[in-house]
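> Provide a 3D model corresponding to the input given below.
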Amino acid sequence: MHSAAQEKVFDFRILGPIEFHVSGRPVPVPGARQRALLCLLLLESGRTMTAARLIDGIWGERPPETAAAQLRICVSRLRKLLAASGLPGSISTETGGYRLQAPEGCVDVQRFGGLLREAADAESGGRRADAAALLREGLALWRGPAADGLESPAVRAAAAQLDEERVAALERYFDLEIQLGRHHPVIPELMSCAAAHPFREQLHCHLMLALYRAGRQVEALQAYRELKRRFADELGIEPSLPLRIMETKILGQNPELSGGQSVQLLAG
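Below is the predicted model:
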């Protein structure tokens, strides 16, 4: 017979505001310090984090003199919350620190990483449609900026890396969709992503190519000109060579643009 804990479905969410769900029901994690602690332990799930790293992660460079005692209180409260939710003993005290052992597959950031690896394997095996589907599944896990609402420097640094992985996955996804001839349906999302990341040149390359292949050459060139103006006004530089190559090919209606090549090859 399965235990009650085994029958429950646990879901720890970092890809957006920190959340903990049990069988679809949200379990509030009170207090910014408790949420920061949970986030830090989840990011290193299965590995020991020293008390010093946790203190630095929660309080930054100037922790209070009572930080060690406050950390122990935070750990105790988090243990009680997890135990009451069906995960007793999930936080263990190790030499000099603590370790959270989350059930396999219940942390969204781990699922995201696994799907990225599966997508890379599928793409290297020539299965572009499968790769795009896996990337789409991984991107669907995101609910906003990683660890949204937590301000500790250590959490923000980890979150910035995760956010970068998300944008890189979006770029890969759009490239695959365009290669597969599915440029029409991704244009609205591409426009939104390019607007949200105004200096992310790869996204703008994808947008220009998708618009061109959709028969919207004027809009593709306008997207480049707006980007060029933004670079000049805000950065004082020209767009990179790949973007300039893409503009030249669009202006000349280069036959290469009609094929199923990746943006990297076309703009290289």
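
> going forward, measure contacts and count neighbours with C-alpha atoms only.
OK.

> quick one: the helices in the stretch 101-250 of the chain, in order.
108-124, 128-139, 153-179, 183-196, 201-213, 217-230, 241-251 (DSSP state H, counting those that start in this stretch).

> wait, residue 194 touches residue 200, no?
Yes. Counting by C-alpha atoms under 8 Å, residue 194 touches residue 200, with 7.1 Å between them.

> now the other sequence, so there's something to compare against:
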Amino acid sequence: MDFRVLGALEIQDGTDRVTLPGARHRRVLACLLLSPNSVVPLPKLIEATWDGEPPATATKQIQNCVSVLRERLGDPKQKLIVTDGSGYRITVGNRQVDWLRFTDAVAAAGQSAEGGALADAVEKIRSALRLWRGPVLDGLDAAGLAGRAARLEEQRLNAVELCIDWQLKLGQHREVVDELRAIVEEHPLRERPYAQLMLALDRSGRQADALAVFQRLRTQLAEELGVDPGAEARRLHEQILRGETGEPVAAEPPERPSGQLDRAAGELAAAIVRQWTAETEIRSLHRPEPVPLTWTSTERPVAAAAPAVLGRPGGPDRLTFSGDLTDVVAKFRQVPARQLVVLGEPGAGKSVLAILLTLGLLADPPPGEPVPVLLPLSSWNPREEHLHGWLARRLAEEYPGLANTGAYGRGAALRLVLEGRVIPVLDGLDELAPGLHTAAIDALDQAVSGGRPLVVTCRSTEYESAVAQSGTFLSRAAVVEIEPVETEDAIDFLTARQRFGETRWDPVVRQLRQHPESPLAQALRTPLMVDLARTAYAHPSTDPGELCDTTRFPAARRSRAICSTSTCPWSTPRARPRPLGSTARPARAITRRSRRSAG
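Sure thing, here's the model as predicted:
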């Protein structure tokens, strides 16, 4: 079976093309294919399937779509699309999905270039680019998948620029001019293609045209952004004026490897800031503020004694450590080994904490601090791949610009990892196959035993079970657990956007204060649930007081199951938050979903 997303969604089974009955089925499959071999929770599938407010029957419709997909794809034993917890996972090899083949081919081209075989590298990367038949998921029009599609398009552009760099080194100046003109027309604020076009034109004997390209870039940036061209374009402009571009752009002495790696780390940090700042905006994490989240040292038997964590002999065995979102960066830096395990229940806010910790570390880094890199851990198999090798591979896949040997030297991604220039922030150890949990903890401890920094998030029960099973734990890491949301914090968040004189939330406030152990109070103990409740009852025509009806919420267990259909910022990584349907009876819709999820 061959799946293609680099263009219109296509499925090829041998010589036969598989057709799907409708747009919903295509969107569900596309969402799974963009996260292959990883669990895609129901909220993300719902978000991808409905651009507007999802219907009350969204969960059931997704389940029906998956059933139809299994039938069309010849998967009666559910080995291709696997039900995993409250979501689904499509199990495919890299050769079965065109965007994975593309990524592998670009990496192979980079290896050829590092070995000096530039012509072979160009042939390989051009072959990879021919896999693109058009825009990602062309014609599907799914806003919920736009972010991932944009990242793939960015990878394509990076591959094109990398290929042109190699062609310019091979003296193929005239051959790339037309392609570069098309790129700068389509992406008028992207500086690198302008610089490449300037160089290609100048080396083709067209100095005046090369200088005109620089003037166009300067005008475009000034009018659109109010900035000047970057250092690379300015330096090249000066070289063209002096007639010094007979050799590749860097007419200066070759940069030392350490300087190249410094540059790679700096560019990586900037890319990560852009990526996760955009994610916080998509999740509306600061509108107005995140749900208050606090954490403290876990009382579970899963952590090293305090002297081992703090590097100070003597003192009590149990580490006393606590904080909230505002001081997590400072507290992390207080741990001598800078190793942290974050535990929490589903919906507790582990992924949000990881995002904000990553951005906080990058906001004001002390000299020499490594670059935090946030990655989902679900694709790692610790029995088959060393952590450092997996990290280097994922860095190269997520940030393909690191393959630019001219700027960063050979093997920049691997060197960044091996030289301790990154802090792995690994989200979702529990998303690995259950049989790999203990192996992963052991492999992590071995990889950071020399004092390398590390952050890992995991569901509390799964982590405790893995440690109890093998006795292995991270021997120098502080282990903290996210605490339930306090009643008053939940009330403050639920009522923060009330208009003056509005009383819709009063019954809920009374219920929470008078009955702190009620099913409703138990349900509203995670950021996910609190945010979902406010989102579901945001419309003035809805009545939050319905949540106090114990016939609709008979037990905290079923109420907590609401989180399996949430599309709020606290649900799953890279999920675009969107309000739930403001139907006439939100509580009824939520309860129906809860009962399905609880089963």
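
> picking that back up, out of residue 194 and residue 200 of structure 1, which sits in the busier spot?
Legend: neighbour count by other C-alpha atoms under 10 Å for residue 194 of structure 1 and residue 200, higher for residue 194 (21 against 15).

> which one in structure 2 is aligned with that one?
In structure 2, the residue matched to residue 194 of structure 1 (TM-score structural alignment) is residue 184.

> from the centroid of structure 1, which residue is nearest?
Most central in structure 1 under C-alpha atoms, centre = their mean is residue 166, positioned 3.2 Å from the mean C-alpha point.

> nearest to residue 68 of structure 1, out of the helices of the stretch 101-250 of structure 1?
If you check each of those against residue 68 of structure 1 by C-alpha to C-alpha, helix 153-179 wins as the nearest, at 17.1 Å.

> for the closest one, the distance to its chain's centre please.
Distance, stretch centre to chain centre, for helix 153-179 of structure 1: 5 Å (C-alpha atoms, centre = their mean, to the nearest Å).

> mean offset of that helix relative to structure 2 (after superposition)
When structure 2 is overlaid, helix 153-179 of structure 1 sits 0.8 Å from its aligned residues on average, using mean C-alpha distance after the TM-score superposition for structure 1.

> please point out which parts of that helix sit buried.
For helix 153-179 of structure 1, the neighbour count (16 or more other C-alpha atoms under 10 Å) marks 154-156, 159, 162-163, 166-167, 169-179 as buried.

> name the helices or strands packed onto that helix?
With contacts defined as 3 or more C-alpha pairs under 8 Å, 6 or more residues apart in numbering; DSSP states H and E, the packing partners of helix 153-179 of structure 1 are helix 32-43, helix 51-59, helix 128-139, helix 183-196, helix 201-213.

> tell me which of the ones you listed sits most buried.
Among these, helix 201-213 has the highest mean neighbour count (mean count of other C-alpha atoms under 10 Å), at a mean of 24.

> and the angle for that one with helix 183-196?
For helix 201-213 of structure 1 against helix 183-196, the angle by axes from the mean of the first three to the mean of the last three C-alpha atoms, to 10 degrees is 140 degrees.

> tell me what angle helix 201-213 of structure 1 forms with helix 153-179.
Counting by the same axes, to 10 degrees, helix 201-213 of structure 1 points 20 degrees away from the direction of helix 153-179.

> helix 201-213 of structure 1 vs structure 2, average distance?
Mean deviation for helix 201-213 of structure 1: 0.6 Å (mean C-alpha distance after the TM-score superposition for structure 1).

> nearest spatial neighbour of residue 13 of structure 2, chain-adjacent residues omitted?
Leaving aside its sequence neighbours, residue 13 of structure 2 sits nearest to residue 1 (C-alpha to C-alpha, 6 or more residues apart in numbering; 4.7 Å).

> if we ignore the residues flanking it in sequence, what's nearest the aligned partner of residue 184 of structure 1 in structure 2?
Taking TM-score structural alignment, residue 184 of structure 1 has residue 174 as its aligned residue in structure 2. Leaving aside its sequence neighbours, residue 174 of structure 2 sits nearest to residue 204 (C-alpha to C-alpha, 6+ apart; 6.1 Å).

> count of residues packed around the one you found?
For residue 204 of structure 2, the neighbour count with other C-alpha under 10 Å is 16.

> repeat for residue 334 of structure 2
11.

> now do residue 331 of structure 2
With other C-alpha under 10 Å as criterion, residue 331 of structure 2 counts 15.

> before we move on, back to that, can you find the partner of the residue nearest to the centre of structure 1 in structure 2?
Per TM-score structural alignment, residue 166 of structure 1 is aligned with residue 156.

> list the contacts of its match.
By C-alpha atoms under 8 Å, 6 or more residues apart in numbering, residue 156 of structure 2 lies in contact with residue 129.

> so how far is residue 272 of structure 2 from it?
According to C-alpha to C-alpha, to the nearest Å, residue 156 of structure 2 stands 18 Å off from residue 272 of structure 2.

> on that earlier part again, now the helices and strands packed on helix 153-179 of structure 1 as TSV including distance to residue 114 of structure 1?
Output for these, formatted as TSV (distance: least, C-alpha to C-alpha, whole Å):
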stretch	distance to residue 114 of structure 1
helix 32-43	14
helix 51-59	25
helix 128-139	9
helix 183-196	23
helix 201-213	23
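
> nearest to residue 88 of structure 1, out of the ones you listed?
Of all those, helix 32-43 sits nearest to residue 88 of structure 1, with 14.8 Å by C-alpha to C-alpha.

> for that closest one, packing partners?
Looks like helix 32-43 of structure 1 contacts helix 51-59, helix 67-84, strand 97-100, helix 153-179 (3+ C-alpha pairs under 8 Å, 6+ apart).

> average gap between it and structure 2?
Mean for helix 32-43 of structure 1 is 1.3 Å (mean C-alpha distance after the TM-score superposition for structure 1).

> so how far is that helix off the chain centroid?
From the chain centre to the centre of helix 32-43 of structure 1 is a distance of 17 Å (C-alpha atoms, centre = their mean).

> which residues of structure 2 does it align to?
Under TM-score structural alignment, helix 32-43 of structure 1 corresponds to residues 23-34 of structure 2.

> which residues does the matching stretch contact?
Contacts of stretch 23-34 of structure 2 (C-alpha under 8 Å, 6+ apart): 3, 5, 9, 20, 40, 44-45, 48-49, 62, 65-66, 68-69, 88-90, 97, 137, 140, 142, 145, 148.

> again, only this time at 6 Å
By C-alpha atoms under 6 Å, 6 or more residues apart in numbering, the residues outside stretch 23-34 of structure 2 that reach it are 49, 65.

> how many residues are close by residue 22 of structure 1?
As a burial measure, residue 22 of structure 1 scores 15 neighbours (other C-alpha under 10 Å).
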